[in-house]
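Undergrad: Only the shape, not the letters, is given here:
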């Protein structure tokens, strides 16, 4: 699943031409050598070009995403008088990209004071304010550039920064968000069934699986909606509520139609780079219109902002799982613990890495240890934004399940290894409309043939967001 991308560096505006430095020493010499004025003029031009060359090299390195090299070569000298004022623009951008937002703000402010009509500089200054946490000034600068009617790709980038600012401002003002979504796709194995009916099992030998357990492919339609409200109650403290509903409707396997809905309530405290969140959630799944499973859970999260680009979270959770009808034998209590890491790079394509590792114990409440299990695994995904309109995501996940007792009759303890691969692409049509293409491959390997399957799912979804 791909999410709306995080803000990324702006596309290049047509910046005001930078003034070239003047070789004043050569000029003084020429005053006493009027007889060779033509030759002196050539010397001036050569000297100006020589001083312009480092500026061109600095700009080329920054725009190529080599901020560290650019900073070390041209910006590390603390003596500001030793470099032309035009260096402040690109040294400021390099500093921001390296996570030195405060230093970048100072450099860009110096440049904007000298060249207030340079739109690229104003845009980079807005970005620097954003990464420095100065929300008010960042909004002022982004909105000022937006009033100049920049190109569509630049405006799309500004809109994404403004959306991120709205999320931040939720810390001190009530914020609401909602969306509706519709789509269609194809599932090669809607019921996660075995590839063929005739299989072999321990003790029982050759058996034939009923049709309901054999792979069924189908096209499907998709509908979803969700909403959330965050309300601050004191400095650093806020409460929130959310709800969602979704449905998958198969054309050729309607008995596996799925509907899910849920709601959550919680609160959070944010202070000194630490975010603490406590929440309660209830969710339900309907299978072919009948209640199949419902869950009540408590979750706690401690997220530590390690730097401007990285964060680490520890997430203990508890969930009470309940099933209806003959599936009630699966009723269980799930205890889980996760560690999540996030890293953002301030460079072209603005890559974002998310990595998660988890361990869980699903304890069966009906004395059916063969249905209880321990599970562990992890997931990694990377999102890049080639332009302000596009985001591309790829991920991989692995879950291993070890059941806690042999299955009756088969005298074998089940063990599963589930691998998933995902690809996605998001296109922002406007600030409210987006379209997303998704693909997922899943393979479940098991020590019992009855539980082995592979699955390919592809879909295209259109979303409208209420802002």
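TA: Everything's here; your move. Please read these numbers as outputs of a predicted model, since none were measured by experiment.
Undergrad: C-alpha from now on. contacts and neighbour counts both.
TA: OK.
Undergrad: can I assume residue 1 is in contact with residue 426?
TA: No. Under the contact definition of Cα atoms under 8 Å, residue 1 does not touch residue 426, with a separation of 10.1 Å.
Undergrad: quick one, longest helix in this protein?
TA: Ranked by residue count and defined by DSSP state H, the top helix of the chain is helix 37-63.
Undergrad: about what we covered before: and residue 1 and residue 426? Which one has more around it.
TA: Regarding residue 1 and residue 426, a neighbour count based on other Cα atoms under 10 Å identifies residue 426 as having more, with 23 against 15.
Undergrad: let's bring in a second one:
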């Protein structure tokens, strides 16, 4: 009788004490936000979209077309059409050599030489020099539709959408064949689409075997001789089916040149069917996260930088748990075609709301990370990164640091439409000082794995299925925070 009484009255006090502790440092909502943004960024990048050697020849130059060599005499009549052929076929070595001979002749067209040199520079990725040469070609021959079109394309590839659109429309206004006008209009439409809302939306059903991140730990906490007077019993894992959704949107509003306004709303949530027994610190583990990023972006052909103030709102147990205003800086650079380096830094202030403000301390979080992404083929992308996070609470026993490494791979299987997206993360978290209640200086090691399988071939009205597996295991030197969790869900997703 005494043993049962002490067990029932000790547990509520223990749960209240646990509720007074800060939330675990390894926050699942932040991992999900990064996963969704990385996925949306990959989809956006996918949307955006053989030269022979030229050798001296007695009496002229040689232009190679489909394996056959054609002699080009050093005259205006031969060099000018040959130069256009080399440009149209993307044979830049030959185009440069032909342009070098062409510019020496009296009566040559300067804009054609500038056009060839500018397009060759663009093919090498030197957009600054390419645009400068193409602008000179445009100024030399303002009415030349080909020069206008190529300069407009270079503007578009370099992220200067306003300038690109204006020049495409100017070129369309010329007297052109219908097929050419249709081609130019397709470029205008492509530029306009880059300024439209892009993103993805998904809804799904699934099951999670541990929605409360519990471990069911139990031991005798007080003995009298061999009699257990009080037992420590932590909650058991609660399994539940759920309904989930996620929505990621992005819109780039071109201002001038490489400068843009970037809007990026993110929202996702999980609604569990099961709840915890009445009287627990948390009864309804359903949760929603909403983040709105809005700020400045610089974008050119090789580099992007954004500075985004944001507001994050996280709700659980039927009410707002916290609000977190912050500032995020992002930078990426294409080192080579298919190889991209990224960096990110953020500052966020967590402010707990409603009844949670009585149990949780507001705190500041600073984070920084580096990443690299590589696309060895058009259907495969690999990524890896390292992130450091600093959490600063009023009390040093609650403050701590996180160090995380992550790796992922995406692969599409040819024409089948099937794809796989894998993510693995390992995080070490450590508090600054020993906590008297826990009896230790808390240290956690967390592993997170997400695998998504899907097929666009099975899409209906643009909606395709995705099967998602998620596994989390958190090892902690405190009995209150160790747990493992498995989740499986079937989602229907539409990218746009």
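TA: Here it is on my side, so go on. Because the structure is predicted, anything quoted here is derived from the model rather than measured.
Undergrad: The longest helix of the first structure aligns to what range in the second structure?
TA: The aligned range for helix 37-63 of the first structure in the second structure is empty, by TM-score structural alignment.
Undergrad: Quick check: next helix or strand after that helix?
TA: Using DSSP states H and E, the helix or strand that follows helix 37-63 of the first structure towards the C-terminus is helix 67-70.
Undergrad: which parts of that following helix are buried?
TA: Within helix 67-70 of the first structure, the residues scored as buried using 16 or more other Cα atoms under 10 Å are 67, 70.
Undergrad: which other helices and strands contact it?
TA: Helices and strands in packing contact with helix 67-70 of the first structure are listed as helix 37-63, helix 87-97; criterion 3 or more Cα pairs under 8 Å, 6 or more residues apart in numbering; DSSP states H and E.
Undergrad: Pick the most deeply packed of those helices.
TA: Compared across these, helix 87-97 shows the largest average neighbour count, a mean of 26 (mean count of other Cα atoms under 10 Å).
Undergrad: Between helix 37-63 and it, find me the angle.
TA: Orientation note: helix 87-97 of the first structure sits at an angle of 10 degrees relative to helix 37-63 (axes from the mean of the first three to the mean of the last three Cα atoms, to 10 degrees).
Undergrad: Quick one: closest of the helices and strands packed on helix 67-70 of the first structure to residue 239 of the first structure.
TA: For residue 239 of the first structure, the closest of these is helix 87-97, at 32.5 Å, according to Cα to Cα.
Undergrad: Can you name the residues in contact with whatever helix or strand comes next after that closest one?
TA: Following the chain from helix 87-97 of the first structure toward its C-terminal end, the next helix or strand by DSSP H and E is helix 101-114. For helix 101-114 of the first structure, the surrounding residues in contact (Cα atoms under 8 Å, 6 or more residues apart in numbering) are 85-86, 88-89, 91-96, 118, 121-122, 124-125, 128-129, 131-132.
Undergrad: before we move on, back to that, and the helices and strands packed on helix 67-70 of the first structure as TSV, adding distance to residue 70 of the first structure?
TA: Output for these, formatted as TSV (distance: least, Cα to Cα, whole Å):
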stretch	distance to residue 70 of the first structure
helix 37-63	6
helix 87-97	7
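Undergrad: In the second structure, what range does stretch 284-293 of the first structure match?
TA: So in the second structure, the equivalent range for stretch 284-293 of the first structure is 313-322, judged by TM-score structural alignment.
Undergrad: Strands along the stretch 301-450 of the second structure, start to end?
TA: 303-316, 319-336, 339-352, 363-377, 380-392, 400-412, 418-431, 443-455 (DSSP state E, counting those that start in this stretch).
Undergrad: Would you convert those into TSV that also reports distance to residue 469 of the second structure?
TA: Putting the strands of the stretch 301-450 of the second structure into TSV (distance: least, Cα to Cα, whole Å) gives the following:
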stretch	distance to residue 469 of the second structure
strand 303-316	23
strand 319-336	27
strand 339-352	27
strand 363-377	23
strand 380-392	19
strand 400-412	14
strand 418-431	10
strand 443-455	5
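Undergrad: Okay then, goodbye and thanks.
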